[in-house]
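1. Please work out how this folds:
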Amino acid sequence: GSGGGGSGGMGPLQDITIWIAGDSTVANGQTPCPAGWGGSFAALFDDRVTVVNSAVGGRSVRTWLYYVKTAMDSAGECELDRDASGEPVLQDRWVRMLDDMKTGDYLFIQFGINDGSRTCDRHVGLDAFKSSYGMMARAAKERGAKPVFVTPVSAIACDGSTARGTRGGYVTATQEAGAEYGVPVIDLHERSVALYNALGFCPVPGGDVSATTSGPVGEFFCDDHTHFARSGAAQIAGLVAGAIRDQAIGLAAYLE
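-> The predicted structure is shown next:
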């Protein structure tokens, strides 16, 4: 993808930033385990691309965006800290991102791993999940940036020798949000399950992934069925890049 080609006669491609919002399966990680796919993303693009990965472990879309209370409101959503005018108080990471986002940039959003928690502060219902994605997409578009929604990557779970998906309603909600708000959706959930099957991960030795799991599964995941080692994270990043190419998202022109 490098070498100045692939710009389709539109002149040279501008320098852009890819902004990433997500949870631990996306976050850079400070150690070899866990590592999220966002930490391996920059290596897949040419030098016109800067990746700013603001994914944070343990976050739902709402605890990433807002200051969320442990009390639930009458609608079954976690209460948000609000300012004097009644508006939700935004986390600094989102404010800084919006301050620096410019025309031509991309915003990748992937949550849904923690949002299914029954309790606050992490609980996010499916409608609130979709509306949060819509708010983020509108904010990006207002700044000339292009949002991309990513379905939550699957944990490894097996039905016999076949891997199956694990993220349920949040996969569908991400797809529905994409349709509602006119945003491309990368189905990383489906692609990750297909990868686990292609790599023959099922049945998992010992039934579930632990610190003692060896072989390909132990090398791909950390000490559980959700979080990746660096090698696994790099392969998941490759799935995202493959989808960018397959779906002809404009960012594909920047892929190495």
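
2. C-alpha only now, for contacts and for neighbours.
-> Will do.

3. For the residue nearest in space to the middle of the chain, which residues are in contact?
-> Residue closest to the average C-alpha location in the chain (CA atoms, centre = their mean): Gln110, at 2.5 Å. The neighbours of Gln110, taking CA atoms under 8 Å, 6 or more residues apart in numbering as the test, are Ala21, Gly22, Asp23, Val26, Phe149, Val150, Thr151, Pro152.

4. what's the burial count for the last one?
-> Look at Pro152: counted by other CA atoms under 10 Å, it has 28 neighbours.

5. surely it meets Val171?
-> Yes: Pro152 lies in contact with Val171 (CA atoms under 8 Å); the separation is 6.4 Å.

6. and this one, so I can compare the two:
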Amino acid sequence: MNTHKWIQNMQRYLRWPNVGLTIVVMACMSFCLLMQHKTTIYMIGDSTMADKSVKAYPETGWGMPFHYFFDSTVVVDNRAQNGRSTRTFIEEGRWKDVLKTLTKGDYVLIEFGHNDEVPTKRSYTPPEAFTANLKTFVEQTREKGAIPILLTPVARRHFDSTGMLIDTHPVYGPLVLQTAKEEAVPCIDLQKLSMDLLRKLGPERSAMLYNQLEPGEHPHYPKGVKDNTHFNELGARKMAEMVLHELCKLDLPIGQHLSPKR
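-> Next comes the predicted model:
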């Protein structure tokens, strides 16, 4: 039934004047437009992606600037948490909470590895379990009609004495790529992208991307900090922009909803 016939039927049923009914219809249509479904991009991962508290500033997760990249039809919901691995993210119910609101057409960006791969951490996840957990994220995302995207873990800044960048994810990075291939999942090789950038900048200049401060330089870190894992604002933005660029190359519908200011 077209809109004109619907209005006529409503007029006969409600016996309202034409002008009054038109106002009501317009109001209803406006309300429906306001309540239209928005696509949500969920981000799950560890501290390299996570939102940070004010007291941690200038430490910045690369997921923090991500919401600026999209128009008003997209919501970015960053669920990444410091110290989490694939295993602890599931065990703590964080993934279950994502599934509660995940709907058809949404996206899930999945970036783990930093905490899974360290045997001395309570978050340690053996390689077989790490792969199984990634597949759980993928399968359950697809069951909801949403789109999973795997990301290899972002690089740490670790140069040797000769100035050569060391790969600190030699096992868990390839496991992500392997899982993406086996499950036919879109994948962004953030490890390679970030390592390429660090090599380009070199041992000295690459420090400007990380949370590195001299004593007394910032009140949050009175003794200074030399962090080669977590980013400052510049580093987070650079990583986020690389992810966005690769996301657009995947030719997914979300690429049509970039902010007009970009």
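
7. Could you tell me the TM-score of the two chains?
-> Here the TM-score for the pair of chains, by TM-score structural alignment, normalised by the length of structure 1, is 0.75; 211 aligned residues with a CA RMSD of 2.4 Å.

8. coming back round to it: joint contacts of Pro152 and Val171 of structure 1?
-> Shared contacts of Pro152 of structure 1 and Val171, defined by CA under 8 Å, 6+ apart, comprise Gly112, Asp187, His189.

9. between those residues, which has the most around it?
-> Taking other CA under 10 Å as the neighbour criterion, Gly112 ranks highest of those with 27 neighbours.

10. so is it in a helix, a strand, or just coil?
-> Following DSSP: H, G, I helix; E, B strand; the rest coil, we place Gly112 of structure 1 in the coil state.

11. Please look at it and Gly58 and confirm they touch.
-> No: applying CA under 8 Å as the test, Gly112 of structure 1 and Gly58 come out as separate, 10.7 Å apart.

12. Do me a favour and get the end-to-end distance for stretch 149-156 of structure 2?
-> Start to finish, the residues bounding stretch 149-156 of structure 2 are 21 Å apart (CA to CA, to the nearest Å).

13. residues touching Leu151 of structure 2, list them.
-> Applying CA under 8 Å, 6+ apart, one finds that Leu151 of structure 2 lies in contact with Leu109, Ile110, Glu111, Phe112, Val176, Cys187, Ile188, Asp189, Leu190.

14. Tell me the counterpart of the residue nearest to the centre of structure 1 in structure 2.
-> Taking TM-score structural alignment, the alignment pairs Gln110 of structure 1 with Glu111 from structure 2.

15. how far away is that match from Leu34 of structure 2?
-> Here Glu111 of structure 2 is placed at a distance of 33 Å from Leu34 of structure 2 (CA to CA).

16. Strands of structure 1, start to end?
-> 16-22, 49-53, 68-72, 78-80, 106-110, 146-150, 158-159, 162-163, 185-186 (DSSP state E).

17. now the angle from the second one to strand 106-110?
-> Angular relation of strand 49-53 of structure 1 and strand 106-110 on a 0 to 180 degree scale: 30 degrees, by axes from the mean of the first three to the mean of the last three CA atoms, to 10 degrees.

18. could you give me the residues in structure 2 that strand 49-53 of structure 1 aligns onto?
-> Under TM-score structural alignment, strand 49-53 of structure 1 corresponds to residues 74-78 of structure 2.

19. mind checking how far that stretch is from the chain centre?
-> In this view, stretch 74-78 of structure 2 has its centroid 8 Å away from the chain centroid, taken as CA atoms, centre = their mean, to the nearest Å.

20. Go through that stretch and flag the buried ones.
-> Using 16 or more other CA atoms under 10 Å as the test for burial, stretch 74-78 of structure 2 gives Val74, Val75, Val76, Asp77, Asn78.
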